[in-house]
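S.K.: Structure, please.
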Amino acid sequence: MLKKGDRVRLQFDIQLNRGDFVAKDRDEILTVGARHLIAGFRYGLEGMRVGGMRQFRASPHLCYRDEELQGIPKNAVLVFNIKSVELMG
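M.R.: Coordinates of the predicted model:
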């Protein structure tokens, strides 16, 4: 299971609750628990198994709150679809 500090290669999509994609078909190497990730993403990664898939929703207080970013409206609920591909050692 993934825990804080693990480096993992992920494939993921992030959507707004209404279905619009914020990120699609991303493939990245990330560190679980890294402070630069939004809280909803950090919490959703912990406990995943390598090779596992997870879908979860993160409320605005775990994402960007009332901040508006390019493609993400204020107080947006984000939907994450994540596949943990491999542990990077």
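
S.K.: okay, CA-based contacts and neighbour counts for the rest of this
M.R.: OK.

S.K.: got the residue ranges for the strands in the protein?
M.R.: In order along the chain, the chain carries the following strands (DSSP state E): 7-16, 21-31, 53-58, 78-87.

S.K.: out of these, which comes closest to Ala39?
M.R.: The stretch from the strands of the chain with the least distance to Ala39 (Cα to Cα) is strand 53-58; that distance is 8.7 Å.

S.K.: and the closest one with strand 78-87, angle?
M.R.: With axes from the mean of the first three to the mean of the last three Cα atoms, to 10 degrees as the criterion, the two stretches strand 53-58 and strand 78-87 enclose an angle of 150 degrees.

S.K.: Can you tell me what sits against strand 53-58?
M.R.: When contacts are taken as Cα atoms under 8 Å, 6 or more residues apart in numbering, the neighbours of strand 53-58 outside the stretch itself are 40-41, 44, 48, 77-84.

S.K.: Following up with a second sequence; could you model it the same way so I can compare the two?
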Amino acid sequence: MKPPLSLKIVNLSIGSGRHCVPGDVAVCHCVCLLHQGDQLFASEASQPYQIRVGARNSFAGIEYGLLGMKIGGHRKIIVPPNLAYGERKAFPELSEKSLLVYQIKLTDLPAKWDPEMDRRLSERTNP
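M.R.: The predicted structure is shown next:
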């Protein structure tokens, strides 16, 4: 699972511990902004998101942005319009030219949700 070249990822702080890899459940806080600065959505302070990295059940920009992060890390992810297809389905008011900016803070990496996920992802991307 490699991030597309058009996705821009900026580490604001690195964090510590192990890296987030496909198959992890990532517990994170997330804010999604339109490029102009208007907030599209955000996790609540008391309710962080739990995302199964690699399961494709979250927006692509968030999943790719979580890869390689460490607990306590903070990233800014700039998602080009061609990767914002999931967001456009969830938020029909977004234009096809919308550039999105995510701010993600990884708060925890509990045990892997599925130890076989690495193998299945590898088979999916390398037939």
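
S.K.: rewinding a little: top of the contacts of strand 53-58 of the first structure by number of neighbours, please.
M.R.: Within the contacts of strand 53-58 of the first structure, Leu78 tops the neighbour count with 25 neighbours, counted by other Cα atoms under 10 Å.

S.K.: What is the equivalent residue in the second structure for it?
M.R.: Residue correspondence to the second structure (TM-score structural alignment): Leu78 of the first structure is matched to Leu100.

S.K.: residues contacting that match?
M.R.: Taking Cα under 8 Å, 6+ apart, we find Leu100 of the second structure in contact with 32-35, 78-81, 84.

S.K.: How about Gly68 of the second structure?
M.R.: 19-21.

S.K.: What's the separation between the alignment partner in the first structure of it and Asn75 of the first structure?
M.R.: Taking TM-score structural alignment, the alignment pairs Gly68 of the second structure with Gly47 from the first structure. Computed as Cα to Cα, to the nearest Å, the Gly47 of the first structure to Asn75 of the first structure distance reads 26 Å.

S.K.: What of Leu62 of the first structure?
M.R.: For Leu62 of the first structure, the distance to Asn75 of the first structure equals 10 Å [Cα to Cα].

S.K.: ditto for Phe21 of the first structure
M.R.: Computed with Cα to Cα, the distance linking Phe21 of the first structure and Asn75 of the first structure is 16 Å.

S.K.: Kindly report the same for Arg54 of the first structure.
M.R.: Counting by Cα to Cα, the gap between Arg54 of the first structure and Asn75 of the first structure amounts to 23 Å.

S.K.: ditto for Arg35 of the first structure
M.R.: Relative to Asn75 of the first structure, Arg35 of the first structure is positioned 21 Å away (criterion: Cα to Cα).

S.K.: still on that earlier bit, out of the contacts of Leu100 of the second structure, who's nearest Gln50 of the second structure?
M.R.: Distances from the contacts of Leu100 of the second structure to Gln50 of the second structure were compared by Cα to Cα; the smallest belongs to Cys32, at 15.7 Å.

S.K.: That closest one maps to what in the first structure?
M.R.: Using TM-score structural alignment, the partner of Cys32 of the second structure in the first structure is Ile14.
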